[in-house]
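Asks: sequence unknown, structure follows:
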């Protein structure tokens, strides 16, 4: 039997299943509005090449609460702050788990990680470990010096670039990865003693994983086609997982050599995880090696490139708006001065800098389309029936650009978050649904506090220490601000810049 014949037979079977499924699953209650689905594939073609853009366009026609049929799966989309609050606040408990998907299966150790684990005791254990040992106020304060040291190293690397253009995103990724690795593993992973993996290779691996995780895989929505892997997505997922697993195995094996079973032997997160693994009486049971690797995978992927990409977007916006950069630098000079680098302790006094960070999170949320959730039971939202088993997608990107909530929503205007602006009291920590870059509710990003500190410190430092020119004499108004496809909001073209020191040399050397 040829491949073509096999695909033909499979398609016929899928069509029959589709017809039968629709006969037996018609909902007697009123579903939210949405476009008419195509046979078999449903509304998948309506998503377009960049799904958060395609879904935003559909919302202008069908409203902020939509129902789609992706293959055989019911999908509801929230595209306004009020609708998102209904799902993530009022009905949060009902949408606390994730739907089955190939990314979790093939890349996240078959749901044994924190991000995709089913809501329950194991998820609570993993989240508690991260919350207490990595993201608590005490833990963040204890490791403040690590972040500041890595950011100082970044400034020296940028000064050392001289007249050569630099790919800013890659250097930012090295900084965020090493800062996180020193807390997680007790050592850097790039640079001195950093192992064999090159920084560029690591970033490419993370971005590839994020792109694949953001793909709408036919097999997730039409189970009969899953085994064929028609798009080749599952094969790519398995390959990138194999590379990441090799990286994590090496880290775990090296760490075990010096581990003596005592809790916190190294004072880092991995030692704590190994101790929990050895503690059969720990809450929820002990952790397996696979669960430890899955958690490290989450932290490395979600905790590095999201922050570095956000900072890259911020600097791009400031280059395009030199008057804003100048205002931020004046605030920095007045509050911090020009004889030392800005520290985390300075951040609370930098009100315009904080507004820049909020506006960056608004226009360029690191996860523009929320990680999917699933309805454990049927419920009603705004008078519409939401069937049990429906997948929920929150269009974070569209919500933050809603013209009903934001004046001139496409403009980069940090002043909107200052006293006298339109949104002076709006925050990004999951309570104000107009801008929720970290999500909200039970599944809000566990690393929110670390992400905020790292992004604020990086942007503050790059504003204070450098003026910026684009490579190849490109004028700021010509800078490409298009987005690439993926789970996280990457730039379509990396930001290539010339950093020009604006402080005395001894400031960078002293760090």
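Replies: Received it, and whenever you're ready, just let me know what you need. Predicted model, so just to flag it, every value in this text is computed and none were measured. Numbers count the residues shown, from 1 in each chain.

Asks: okay, CA-based contacts and neighbour counts for the rest of this
Replies: Fine.

Asks: residue contacts, the closest residue in space to residue 99 that isn't next to it in sequence?
Replies: Closest residue to residue 99 in three dimensions, ignoring its sequence neighbours and counting by CA to CA, 6 or more residues apart in numbering: residue 374, at 5.2 Å. Under the criterion of CA atoms under 8 Å, 6 or more residues apart in numbering, the contact partners of residue 374 comprise 94, 95, 96, 97, 98, 99, 389, 390, 391, 392.

Asks: I'd guessed the fourth one sits against residue 373; true?
Replies: Yes - counting by CA atoms under 8 Å, residue 373 is a contact partner of residue 97 at 5.6 Å.

Asks: Give me the more crowded residue out of these two.
Replies: Set side by side, residue 97 and residue 373 give different neighbour counts by other CA atoms under 10 Å, the larger being at residue 373 (26 against 23).

Asks: What distance do you get for that one to residue 269?
Replies: When distance is defined by CA to CA, to the nearest Å, residue 373 is 28 Å away from residue 269.

Asks: for this structure, what's the longest helix?
Replies: helix 233-257 (DSSP state H).

Asks: Take this one as well and set it beside the first:
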């Protein structure tokens, strides 16, 4: 080897060593710029610290480490946001960078992550589904045209409660409302009931499948913390949710097939004017942007699973808070009696006439957001937020539960005080980041307009038509308000009540 060659080899070797050292130093500097957070344990990181109620744990940790902090959940770097200002930076100002998802392994069942409006990256397929939902499902025009269906399902709930009232029976208001919401959605989508208050075999199977999906999706999954374990599915969560999803997809596919066959065989067949008809008409009108059969089935699955439990649990929390605060209940009923005649049917158009009821709903969203950490976002490139490095591919959680309980934002944050919203012009439509139970920005929940109507209409009707007490003579101050973290934030104890007709 001549001198020049030797010099070249040594120079290359030294350069490689320097580059390696520089990269290591740079990685160390970058890691020190991560937001602060609790020290992780080897391998498992901070997993054990999360506990049964991660939203509460993360709130307590944010009081120590600040409104932006880092946790290591197995191999997953997780950034937690707990202030409206930083939530605005993530969800609005840098929405393009944070608009995609870290997808839980459970939701990869049957390739749902590749078909779901909630999980898809914000590219062509997502835009197509989003546009369809905005124009054919949740637009003001469509919701106005389907309100008679929701009114019918609400009347069935009132009839059920009235029957319980006549018999003096105690019942679970959350379960009753769940059936009502489920049938309201099923009639809006495909003009049929899929559940009954006294369920038959098929109805009960559908409910069980729905509950099964939500239960499995809400469980902590080791495969999410260590993606290398996904092929082994150690907790069998993926396997169980796949079985549930198969059953649900078979039900929806059968409904779609029956409607297509009906339309094909009879040109004079009944026009349902529901979402399924809109889907099929959309595919006839569109030449390039058609929805595949698989996309239709998984869209129905999204609309059911995202809309049913969130809305029904919110209504249950509203009723629990009002029953726990009798003076607020009396105030809400007084407003309803003043604005709406005794024999007048409450309609969605009455909502704007009921400012205190609207305040009650806002206060419930503040204290009990259905998705306390929203759905997880993913950072698509390295970004500086508030002087800290948010690394590419980090999972980002927005703790809306913490923001709703922040004493620097809300006076007496743990008290149920709807009056605070009579004095402040705040809504939950993604503009006021101190109250974003539906998220904000590109990924705001597309079902917000329907949830808004459903919650107000059902609560108003229940309060106007009945007087309410807790079951078994339970005093309001003794009622448990314990919550259980999952896909939605639910009550640990079901709300058992008695109703007395106001007629």
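Replies: Right, received. Where do you want to start? Keep in mind that what you see is a predicted model, and the values were worked out from it rather than measured.

Asks: Tell me the helices and strands packed up against the longest helix of the first structure.
Replies: Secondary-structure packing of helix 233-257 of the first structure (3 or more CA pairs under 8 Å, 6 or more residues apart in numbering; DSSP states H and E): helix 102-106, helix 199-214, helix 289-302.

Asks: what's the mean deviation for the following helix or strand past that helix versus the second structure?
Replies: Sequence-wise, the next helix or strand beyond helix 233-257 of the first structure is helix 269-278, with elements assigned using DSSP states H and E. After superposition onto the second structure, the average distance of helix 269-278 of the first structure to its aligned residues comes to 3.0 Å, using mean CA distance after the TM-score superposition for the first structure.

Asks: which one in the first structure is aligned with residue 329 of the second structure?
Replies: Residue 329 of the second structure is assigned residue 325 in the first structure as its aligned equivalent, the criterion being TM-score structural alignment.

Asks: Report how many residues lie close to residue 24 of the first structure.
Replies: 8.

Asks: ugh, wrong one, I meant residue 118 of the first structure
Replies: 18.

Asks: wait, what's in contact with it?
Replies: 97, 98, 111.

Asks: part of a strand, is it?
Replies: No - secondary structure of residue 118 of the first structure, determined by DSSP: H, G, I helix; E, B strand; the rest coil: coil, with no strand assignment.

Asks: That one corresponds to which position in the second structure?
Replies: That one, residue 118 of the first structure, aligns with residue 121 by TM-score structural alignment.

Asks: quick revisit: read off where the longest helix of the first structure ends up in the second structure.
Replies: When helix 233-257 of the first structure is compared against the second structure (TM-score structural alignment), it corresponds to residues 237-261.

Asks: Next, the mean deviation of the matching stretch compared to the first structure.
Replies: Between stretch 237-261 of the second structure and the aligned residues of the first structure, the post-superposition mean distance stands at 2.4 Å (mean CA distance after the TM-score superposition for the first structure).

Asks: tell me which residues in that stretch are buried?
Replies: Judged by neighbour count using 16 or more other CA atoms under 10 Å, the buried positions of stretch 237-261 of the second structure are 237-238, 240-245, 247-249, 252-253, 256, 259.

Asks: Which residues does it contact?
Replies: Outside of stretch 237-261 of the second structure, the residues within contact range by CA under 8 Å, 6+ apart are 105-110, 190, 206, 209-210, 212-213, 216-217, 221, 233, 276, 280, 293, 297-298, 300-301.

Asks: residues of the helix or strand harbouring residue 11 of the first structure that come out buried?
Replies: Secondary structure assigned from DSSP H and E places residue 11 of the first structure in helix 3-24. Along helix 3-24 of the first structure, these residues count as buried under the neighbour rule (16+ other CA under 10 Å): 14, 17, 18.

Asks: what angle do the following helix or strand past that helix and helix 199-214 make?
Replies: Past helix 3-24 of the first structure, further along toward the C-terminus, the next helix or strand under DSSP H and E is helix 51-62. Here helix 51-62 of the first structure points in a direction 30 degrees away from that of helix 199-214 (axes from the mean of the first three to the mean of the last three CA atoms, to 10 degrees).

Asks: Now which residue in the first structure aligns to residue 40 of the second structure?
Replies: Taking TM-score structural alignment as the criterion, the aligned counterpart of residue 40 of the second structure in the first structure is residue 37.

Asks: count of residues packed around residue 112 of the first structure?
Replies: One way to gauge burial is a neighbour count; for residue 112 of the first structure, by other CA under 10 Å, it gives 22.

Asks: shouldn't it be in contact with residue 291?
Replies: Yes - Residue 112 of the first structure is in contact with residue 291 according to CA under 8 Å; the separation is 5.5 Å.

Asks: Please, where are all the strands along the stretch 301-450 of the second structure?
Replies: Defined through DSSP state E, counting those that start in this stretch, the strands belonging to the stretch 301-450 of the second structure, from first to last, are 377-378, 383-385, 388-390, 395-398.

Asks: Between the two ends of stretch 128-139 of the first structure, how far is it?
Replies: End-to-end distance for stretch 128-139 of the first structure, by CA to CA: 13 Å.
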